Structures are given as C-alpha cells and as structure tokens.
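*Asks:* sequence isn't available, so here's the structure alone:
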C-alpha cells in the first residue's frame, strides 16, 4: 500500500519529464534548442526531437516564404520629378542560426523592420540613379529596376540570415501636391496640340474657300462675258431688224416714236400734258398725218368728221397693256362725247 502511494506520483513525474523532453518539428518550421540563450541544437528537418527538460527550450521559426509590404516612400529620379513608391517583398529564413544571432529575441518582427529599412534604402538608390527617369519607372522597364532592387537587397539581407526571393513595385504615383500641376501640364500640352490641329484645319479650310471663291469668280466672269456677248449680238440683231423695218417708211417711224413718247409721258391716270399746236413734240405725228393727204387741204375749211375720215384708220395693238388700252378707249369716248354737241349746234 505504501509502495503504490509512492509509485503513482513517480510514474506521473517520469511521464511529465519524458513529454517535456520531446518536441515536434513541423515541415513548415525550423527549430533551435537553446540552453541559457546558447544554441545547442538546430532542427531544420521535420520530425521528433529531444531536449533536456527544464533546462533547454525550443524556439521555432516559419520556414515558408513570407510577405513584407514596405511603407510608402518618396523617391526623386534623375529628372527631378518626385514619385511615391509602394513596394512589397517575398523572403524566407535561409540560415536560422544566423537569423537568431542577428535579431535575437525580436524574432520575425525585428527582422521585418530591418529588412524594410534595407528595401527602402535600395529602392531610393536604384530609382534615384543616373539615367533613371520617371518615364523609365512608369514604363515596362520597371521590371528590370525591380530585379536590381532585389539583387542589392538580397546581398544586404544575407547578414540577417534572410533570403529575398522577390521584390516588386506595387504602386508608383505622383505626390498629391504635384498631381494637379502634372495634370495641368498634360492639359496644356493637349490643348496646344488641339490648337495646332485647329490651326492646320483652318488653314486647309481657308485654302479650300479661296479656291472655291476663285472658281466662283472665274465662272461668274466667264458667264457675264458670254452674257454680254449674247446681249450685244441680240442688240445688234434688234437694231438691224428695226433699221430694216423702219427704213422703208421713215415717216411712220417718226410717228411711232411720237406715240411711244406720249405713252411714256402719260403713264398714269392723273398725268396731264399741255402742248401748243406748233410744238416739236407733236409735229412729227401731225406731219405723219399730213403725209397721208392732209397737206393739200385747209384745216380751217374742214369739219371734224371730214378730218376723221381723212385720218388713217388704226387699230389698237394687241401688245398694249390692258390699262393703256382702257385709257385709250376712254379717251376716244370722251372725244366723241365732246364732238357730239358741236355737231348738233352746227
């Protein structure tokens, strides 16, 4: 009874000591066995390990590829256009012993702080080098720049026991204070290009208008010249016909001209003309009447009826306007009405 009372606690103690002396290393980890801060054992392969209980401790580190996002920094390329760069890196613990010696008890957090400083320094150095402009950074060559940053950061991170797997430039933008000025400059350049295009278009349009105006002037001038030629030929033909028509009877031509003058003078219902019997204006008409036989008679001995019988009979031309025809007919009726009382009195 007394032996079993001591045996059970002893077994428990043995089991606890046995479990505390064992540790398991996962395939995603690396482990260090420390004794009073000194590295006594390194386990980089997965499996079961042993340590001295209560004296030694096990520190495990992630053996996978880890990610680190750097802080946003400003860089100044060779063309003095500041850029805001945001990068990220992929790294892993290459030498766990060197890593422990470099960062101590700080672990991954301390390592990332130091690695971030290394990356920022290399980013500024590469992007601020000669012949590296903002256009180069914003072009397809940024991949080559990232490779240079990775190579230099990898060399600097070896002292930390880290291996930099990759470095990428995530974002490359202009600072906010320079963004509006850049946009304004871009707008000014586009407006200048637009103004050049508009000026060239206006110049071409002006040339087309000038050519069209010249063509119009030439066409109108040619048409007017041909019209004047046709008009002159028509006037010549008309004068020839008039000369031929009136050349056979000059007295009739004089009479016709007198009637035309009367027609132009009496061009309205309110027109009044007063002439003397010896006026040159009507002498041609009376001469034409006398040419028909009135010269042999004495005007004082002839009655109005006899004068009308001796006067040549004429009909109104069909070409006369309707108003002129009606006016002439009214005048004939008034003459007949005035002559009727005179005949009755006689």
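*Replies:* Looks like it came in fine. Everything quoted here is computed from the prediction, not taken from an experiment.

*Asks:* could you use CA atoms for every contact and neighbour count after this?
*Replies:* OK.

*Asks:* residue 90 belongs to a strand, doesn't it?
*Replies:* Yes: per DSSP: H, G, I helix; E, B strand; the rest coil, residue 90 lies within a strand segment.

*Asks:* my read: it touches residue 65, true?
*Replies:* Yes: if you go by CA atoms under 8 Å, residue 90 and residue 65 touch, sitting 6.3 Å apart.

*Asks:* all helices for the stretch 151-300 of the chain, in order.
*Replies:* For the stretch 151-300 of the chain, applying DSSP state H, counting those that start in this stretch gives helices covering 176-247, 250-265, 280-290.

*Asks:* most packed of the ones you listed?
*Replies:* Per-stretch averages of neighbours, counted by mean count of other CA atoms under 10 Å, single out helix 280-290 among those, with a mean of 17.

*Asks:* between that one and helix 250-265, how big is the angle?
*Replies:* 140 degrees (axes from the mean of the first three to the mean of the last three CA atoms, to 10 degrees).

*Asks:* packing partners of helix 280-290?
*Replies:* helix 250-265 (3 or more CA pairs under 8 Å, 6 or more residues apart in numbering; DSSP states H and E).

*Asks:* so what's residue 169 up against?
*Replies:* Listed by CA atoms under 8 Å, 6 or more residues apart in numbering, the contact partners of residue 169 are 85, 86, 87, 88, 142, 146.

*Asks:* let's bring in a second one:
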C-alpha cells in the first residue's frame, strides 16, 4: 500500500472522527450544556442535531422535565407535644442549567440540596402547629403545604441553584406505633369533653330562650287582657250613652220596650203566673 493511500486513509479517518465527535443530538425533555474546559458556554434546548468543537468542547446532559423526589420519613414533635412521622414529596425541575452545573453539578447533588431544604423547612413549621390541624385535609394542611413550598422555593432561588420548586406536599403523617393508642385515647377524651361542654352550653341557652319566651307570652297575655277590658269598658260606655240618648227622646216608648223585654224573660219556658187582671202589666200583655 502506497504512502499516499495511507495518508488518504488516515485523513478520512481523522475527518470521520472529527465529524462524529463534533456532533451531538438533543432529545425532547432534556438540556444539553456545552462545556469548554469544564465551563458552561451555552445551553441547547431545541431538539435535533447540533455541533461543537471536537476535543475542546464537551456536552453534559440534564433533564428538562419535571421530577419528583420523595423525602425520607422523619419524626417531628407537634405543638401539642405529639410525635408524628412525616412523609412528604417535592415536584421540581431545572430551570437554569448553567447555574445548576455551577452549584449542584449533578441531579443527585441537586436532590440532596432539595432534601436538606425541605427537611429544615418542615422541621421549622410543623412544631408550631397542633396535630389535629396538621392532619386536617381541607384547612390547615393546604396552608402548610403552600407555606412550605414558598419557603423552599425562596431558599433555593436565593442560593442560585437553578432549581424551580413547583410543589412540596405532606403525603402522610403517621403516629409512631408506641404512641398511637395513647394519642387516640387523648383525642377521644378531648372530643368528649368538648361535646359535653357544647351540650351544657346548649342546655343553658335553651333554658334562657324558653324563659324569655314564657315571660314574653305572659306579658302579651296580660297586655291583651288589659286591652280587652279597656275595649269592653269603652263599648259599654258607648252603649250606655246611646241608650240614654235613645231613651231621652221617647220615655214612654222606652218604658213600653222594656216591658216587652221583661215579658220575654218572664214567660220563658211557659211559667204559670198569677197577676191582677186590672194591672198595667196584665193589660199590656192582653193588648188592652
């Protein structure tokens, strides 16, 4: 084989090697960070074929998608002195690959930093809250999760780790086996005490309402009776006035009318009455 052929072959091989070492592929869901002598010079996010300077530049791959890290279970003492085992998870992503490479360098190191921050934040928050508020799904639990997420995100952002914390959630809060029965019994006792207090307060309030209603009913009845007596008296007074005015206009007719009324009363049930035939009462009765 001639020297020229050898040189040509070597040249082709060198060209192919340079060509292959200068190319790299970016896939969906990943960053490719181009490093020059160990320093990041650019970040490539667009999927496809890209080029770098062979032997001078190297490429490091970082995930672009969201990742979830589940923290190790840890024991914490709540505000009301109940020991609990807390299990939480963190959803995060790399939002600045250059910063991430300068600080954490690897995903495992980034996860370790997240774990430390979440651990410190959870241990600072939960001891200031009662156990029953921590386990409440619809009230305190949501507020705690939001507060922890904000504080963890702020801490990592301040440290320039290039990490975006999307969510930190308390997945589970369990009591240690040795404490479950005593804690449950204490909670039952507390609930029974609260129920007894509510029943006592309700009974006392019921008595107050009933007493007030009875007093108001008595007052209303007394007022109604007084008003009725007043109305009756006014009616009788008005009737007497009308009678007097009527009687004064024709005394003879009034006397005759009163006599007729006495007949109705006297002759009721058809009694036997003995009267002188010539008495005025008899004459009027006989129509004379």
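*Replies:* Looks like it arrived, so ask away. Bear in mind the structure is a predicted one, so any value in this text is a computation, not a measurement.

*Asks:* coming back round to it: among the helices of the stretch 151-300 of the first structure, which comes closest to residue 157 of the first structure?
*Replies:* helix 176-247 (32.5 Å; CA to CA).

*Asks:* roughly how far is the closest one from the heart of the chain?
*Replies:* Here the centre of helix 176-247 of the first structure is set off from its chain's centre by 26 Å, with CA atoms, centre = their mean, to the nearest Å.

*Asks:* do stretch 73-86 of the second structure as well
*Replies:* With CA atoms, centre = their mean, you get 24 Å for stretch 73-86 of the second structure.

*Asks:* buried residues in it, which are they?
*Replies:* Buried positions in stretch 73-86 of the second structure, judged by neighbour count with 16 or more other CA atoms under 10 Å: 76, 77, 78, 82, 83, 84, 86.

*Asks:* neighbours around residue 52 of the first structure, how many?
*Replies:* 15 (other CA atoms under 10 Å).

*Asks:* residue 30 is in contact with residue 62 of the first structure, correct?
*Replies:* Yes: using CA under 8 Å, residue 62 of the first structure is in contact with residue 30, at 6.4 Å.

*Asks:* who has more neighbours, the two?
*Replies:* Higher neighbour count among residue 62 of the first structure and residue 30: residue 30, with 21 against 16, using other CA under 10 Å.

*Asks:* ok so that one is a strand residue?
*Replies:* Yes: per three-state DSSP, residue 30 of the first structure lies within a strand segment.

*Asks:* for it, give its distance to residue 5 of the first structure.
*Replies:* 42 Å (CA to CA, to the nearest Å).

*Asks:* and residue 227 of the first structure, by the same measure?
*Replies:* Taking CA to CA, one finds residue 227 of the first structure at 146 Å from residue 5 of the first structure.

*Asks:* cool, residue 42 of the first structure as well?
*Replies:* From residue 42 of the first structure across to residue 5 of the first structure, the span is 41 Å (CA to CA).

*Asks:* neighbour-wise, which of these two wins?
*Replies:* Between residue 42 of the first structure and residue 5, counted using other CA under 10 Å, residue 42 has the larger neighbour count: 16 against 9.

*Asks:* what's near enough to touch that one?
*Replies:* Neighbours of residue 42 of the first structure in contact, by CA under 8 Å, 6+ apart: 30, 31, 32, 33, 97.

*Asks:* let's see that with 7 Å instead.
*Replies:* 31, 32, 33 (CA atoms under 7 Å, 6 or more residues apart in numbering).

*Asks:* cool, residue 20 of the second structure as well?
*Replies:* Per CA under 7 Å, 6+ apart, neighbours of residue 20 of the second structure: none.

*Asks:* check which helix or strand covers it.
*Replies:* Assessed by DSSP states H and E, residue 20 of the second structure sits inside helix 3-22.

*Asks:* in the following helix or strand past that helix, what counts as buried?
*Replies:* Per DSSP H and E, the first helix or strand lying C-terminal to helix 3-22 of the second structure is strand 23-26. Buried residues in strand 23-26 of the second structure, counted by 16+ other CA under 10 Å: residue 26.

*Asks:* check the mean deviation of strand 23-26 of the second structure from the first structure.
*Replies:* On superposition with the first structure, the mean distance recorded for strand 23-26 of the second structure (mean CA distance after the TM-score superposition for the first structure) is 0.9 Å.
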